[in-house]
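Asker: I would like the atomic coordinates for the input below:
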Amino acid sequence: MRAVVIPPVPAAAVLVSVLEGVLDGREPGILPLPADEREAELLSTSLRVGEDVDDDVAVVVSTSGTTGTPKGALLTVPALIASADAANDRLGGPGTWLLALPAHHVAGLQVVVRSVISGTVPAVVDPSFTNDELCAAIETMGSGPRYASLVAVQLDKALADPAATAALASLDRVLIGGGPMPANVAERATAADIPVVRTYGMSETAGGCVYDGVPLEGVDVRLDGGRILLGGATLAKGYRNPVDPDPFSEAGWFRTDDVGGVDDSGVLRVLGRVDDAIGTGGLTVMPALVETALADHPAISDCAVFGVTDGRLGQRVAAAVVLAAGAAVPTAEELRAHVARTLDATAGPREVHVVDELPRRGIGKVDRRELAARFDAGG
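Answerer: Got it, this is the predicted structure:
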């Protein structure tokens, strides 16, 4: 396995060439690495660059865990191609893509794979783009079907600028992954006619494999006591550094850390991560549901819900909020009453912390663990 360092704004033609060689078997498997030297060295060492991998492994994608040794999802050529083909089919056919996510993460990597499969070269913009840069990149994409893959914080940034909003609205589809999308962002995108597709997936499934709650062709979904299991053609063959218990232990399935439900029409709804669940007074509260309930409060621009230690309840629900412009700080009692309009009152926050911005990790996921560590006073 060889390392490929990918700069923040990579040369698109070079990326396409590298992936072409890997996908057609001319080149050995690769480990995409970020440009940051410390992170690249850590990943190179822990995922054993230079040592052999199975011949059918095309790419080892570093997982985004915040602690421990990176596991490294082993993605084969068939899994990558199945994912790209299924995405193209669901979206309406091959097209030109905008690469606005780091290509060492699976979402950005799959933009390049889809481009290879489509015979196109993606337009590239820095993941921390300015809105002018976003508009300029979209302008270069030409005619025919045009797609983008973003995370919610990038979409939120674009929605603050009329020109960037119009540029995204001109695309045929805009995939949004990397975690839940705040309700206010979704509402603004809909009002602006941006053709958003919400995606769910991970490195272990070659990226997004469920679009708007519906599995892509060749993808299987089932629930086990509320835990989401994913299987099918896009599944990785395991980890470079296996863990115990092994989420791949059941042949053909990956046991995620997410819980969810399926509605009467068969649409999957992801409720959150198992380890994000808050046990308060014998009840279980899923932070994502509370965040959705809080999102339309007029004082809140963005929020994250997490648990802190409580000597009586075990945990209590806390909320970190970014205030809307000019808004007064809402009290916990006010927010609990707001949540109680749509959820059990127990789910409402018992404490509120105002922050300038929410901490994030990876490609934009809210870091609830950091918030809990910051604000947990020990009960």
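
Asker: rest of the way, CA atoms for contacts and neighbours
Answerer: Fine.

Asker: show me where the stretch 151-300 of the chain has helices.
Answerer: 152-159, 162-169, 183-191, 287-294 (DSSP state H, counting those that start in this stretch).

Asker: most tightly surrounded among those helices?
Answerer: helix 287-294 (a mean of 23; mean count of other CA atoms under 10 Å).

Asker: for it, packing partners?
Answerer: strand 268-273, strand 300-310, helix 332-339 (3 or more CA pairs under 8 Å, 6 or more residues apart in numbering; DSSP states H and E).

Asker: what sits up against it?
Answerer: Helix 287-294 is contacted by residues 180, 182-183, 271-272, 276-278, 300, 303-306, 335, 338-339, 342-343, 347-348 when judged by CA atoms under 8 Å, 6 or more residues apart in numbering.

Asker: on that earlier part again, adding distance to Gln110 and mean neighbour count, write the helices and strands packed on helix 287-294 out as a markdown table.
Answerer: A markdown table is the format used below for the helices and strands packed on helix 287-294 (distance: least, CA to CA, whole Å; neighbours: other CA atoms under 10 Å):
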| stretch | distance to Gln110 | mean neighbour count |
| --- | --- | --- |
| strand 268-273 | 22 | 19 |
| strand 300-310 | 28 | 23 |
| helix 332-339 | 37 | 18 |
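
Asker: of those, give the one that comes closest to Glu187.
Answerer: Proximity to Glu187 (CA to CA) singles out strand 300-310 among the helices and strands packed on helix 287-294, at 12.8 Å.

Asker: now the helices and strands packed on helix 287-294 as CSV including distance to Ile176?
Answerer: Shown next, in CSV, are these (distance: least, CA to CA, whole Å):
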stretch, distance to Ile176
strand 268-273, 14
strand 300-310, 17
helix 332-339, 26
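
Asker: confirm that Val60 sits in a strand.
Answerer: Yes. Judged by DSSP: H, G, I helix; E, B strand; the rest coil, Val60 forms part of a strand.

Asker: here is the second sequence; please produce its structure so I can put it next to the first one:
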Amino acid sequence: MTRPLRVVDSAQAEAVLEAVRDVLSGTGPAVLPRDTGSSAGADAARSPAIVPQNVALVVETSGSTGVPKRVALSADALLASAAASASALGGQGQWLLALPAHYVAGVQVLVRSVAAGTDPLMLPPGHFDPVAFADLAASMTADARFVSLVPVQLARLLDAAEENPHVLDALRAFDGILVGGQALAPTLRQRADARGVALTATYGSSETAGGCVYNGIPIGSTVVRSVRGLLEIAGPTLAEGYLDDPARTDDAFHVDAGHRWYRTGDLGHLDEGTVVVTGRADNVIISGGEKVLLDAVERIVRAQPGFEHAVVLARSSSEWGQVPVVVVDSPSTVDLAALRSVVGDALGRAAAPAGIVRLVRLPMLASGKPDRVAITRLLDVPPVT
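Answerer: Next up is the predicted model:
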């Protein structure tokens, strides 16, 4: 059995909402929200006209570290995620959409709104303006108010809140602020705590219908385990697989002990039931014969003043094989020697960055994540320290 697939321009969030409402009610075709303004989105020929009957939503991944994928999600998975989120947040309410509707965190705001029977407010696409965000948030009418953000948006809001009480009031008025898409830096959480802004750090992916771990605790019926240091997730929110890619589906999903598991590709462990994510398994290098986890290096680097948005990538070295390199787009008060000392003391000499590359602007994805593929392409210039 199959059903038609409808491609909807994600810039038209109202249209995406209507399409999501229709497919969840069983009256409409499957939905693929897409950034049609991007070069990838312009290639609509990549989308099939039909999908399996149980597929309600297709989410195309950003491809920040590899080949993009098309994740196929059922209505049951989407609604299970919405129900788990509502339970974890203490109930349903009204949502503000501040993320692109072609990313799972954005479209899930719409799914949760449909499940709650509330009308979401939608920030116009384009440059993220903290004041416009605050103005829209102030117009929310429900007793319970929620929003989903990525760290870069949160940082801009907190920056603006330092000078504008209206922005701070808007942040404090939310009953739940989900922050995901990438790791939430401890310094950013501390800034929010100091301003009386309560955050929920989320962990998940398109393959889990969005965030399925809140502040380290699996929500709903989600189960997380560590297998040889790699995190796996089971539960009702798992995707059906990757559209028209059975090999990749079989590699990522498997059945064990009566459960279907998703191999996340993330390194991590459980600490008395709390999920601890340490980094991507494919973001490890061997430098001078020692294993270096670049995500761990990046966390240390980002804790230094002026390096809050730095990216750490691998670079070839004739002497060491590979070395970490820090990429920034702003001046800093920390020189390379100081940075090497801080990282070396925390993680060992092999993890110490070999150089600092300063770019005019860090390429970013629409989700707010650094575009690591684009940044890597720019690293053919000598490091500048």
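
Asker: one step back: can you list the helices of the stretch 151-300 of the first structure in JSON lines and add distance to Val16 of the first structure?
Answerer: Shown next, in JSON lines, are the helices of the stretch 151-300 of the first structure (distance: least, CA to CA, whole Å):
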{"stretch": "helix 152-159", "distance to Val16 of the first structure": "24"}
{"stretch": "helix 162-169", "distance to Val16 of the first structure": "23"}
{"stretch": "helix 183-191", "distance to Val16 of the first structure": "30"}
{"stretch": "helix 287-294", "distance to Val16 of the first structure": "36"}
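
Asker: closest one to Gly201 of the first structure among those helices?
Answerer: By CA to CA (comparing all of the helices of the stretch 151-300 of the first structure), the closest turns out to be helix 152-159, at 14.9 Å.

Asker: distance from the closest one to the second structure after superposition?
Answerer: Here the mean offset of helix 152-159 of the first structure against the second structure after fitting is 0.9 Å, by mean CA distance after the TM-score superposition for the first structure.

Asker: by contact count, what packs against the host helix or strand of Ala319 of the first structure?
Answerer: Assigned by DSSP states H and E, Ala319 of the first structure belongs to strand 314-323. Applying 3+ CA pairs under 8 Å, 6+ apart, one finds that strand 314-323 of the first structure makes contact with strand 278-280, strand 300-310, strand 351-354.

Asker: quick one: which of those is nearest Asp24 of the first structure?
Answerer: Nearest of these to Asp24 of the first structure, taken as CA to CA: strand 300-310 at 43.4 Å.

Asker: centre of the chain to that closest one, how far?
Answerer: In this view, strand 300-310 of the first structure has its centroid 19 Å away from the chain centroid, taken as CA atoms, centre = their mean, to the nearest Å.

Asker: likewise for stretch 287-294 of the second structure?
Answerer: 26 Å.

Asker: may I see the buried residues of it?
Answerer: The neighbour-count check on stretch 287-294 of the second structure (16 or more other CA atoms under 10 Å) flags 287-288, 292-294 as buried.

Asker: go on, stretch 252-267 of the second structure?
Answerer: Quick answer for stretch 252-267 of the second structure (16+ other CA under 10 Å): 252-253, 261-267.

Asker: what's the end-to-end length of that stretch?
Answerer: 15 Å (CA to CA, to the nearest Å).

Asker: ok so, going back, hmm, which two among the buried residues of stretch 252-267 of the second structure are most spread apart?
Answerer: By the measure CA to CA, those have their two most distant members at Phe253 and Leu267, which lie 16.6 Å apart.

Asker: so which of the helices of the stretch 151-300 of the first structure gets nearest Thr130 of the first structure?
Answerer: helix 152-159 (8.5 Å).

Asker: which strands and helices sit next to the closest one?
Answerer: For helix 152-159 of the first structure, the packing partners by 3+ CA pairs under 8 Å, 6+ apart come out as helix 162-169, helix 183-191.

Asker: hang on, the earlier thing: can you redo the buried residues of stretch 252-267 of the second structure as a markdown table with distance to Glu319 of the second structure?
Answerer: Below are these laid out as a markdown table (distance: CA to CA, whole Å):
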| residue | distance to Glu319 of the second structure |
| --- | --- |
| Ala252 | 35 |
| Phe253 | 39 |
| Trp261 | 41 |
| Tyr262 | 38 |
| Arg263 | 34 |
| Thr264 | 33 |
| Gly265 | 29 |
| Asp266 | 29 |
| Leu267 | 28 |
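
Asker: could you find the counterpart of Ser316 of the second structure in the first structure?
Answerer: In the first structure, Ser316 of the second structure lines up with Thr309, judged by TM-score structural alignment.

Asker: how much space separates that match from Ser62 of the first structure?
Answerer: As judged by CA to CA, Thr309 of the first structure and Ser62 of the first structure stand 32 Å apart.

Asker: likewise Pro122 of the first structure?
Answerer: Pro122 of the first structure is 22 Å from Ser62 of the first structure, by CA to CA.

Asker: doesn't Leu74 of the first structure belong to a helix?
Answerer: No. Read with three-state DSSP, Leu74 of the first structure is strand and lies in no helix.

Asker: my guess is it meets Val60, correct?
Answerer: Yes. In terms of CA atoms under 8 Å, Leu74 of the first structure counts as a neighbour of Val60; the distance is 4.9 Å.

Asker: okay, and the common contacts of the two?
Answerer: Arg240.

Asker: just send the helices and strands packed on helix 152-159 of the first structure back as a markdown table, with distance to Asn241 of the first structure too.
Answerer: Formatted as a markdown table, those follow (distance: least, CA to CA, whole Å):
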| stretch | distance to Asn241 of the first structure |
| --- | --- |
| helix 162-169 | 39 |
| helix 183-191 | 37 |
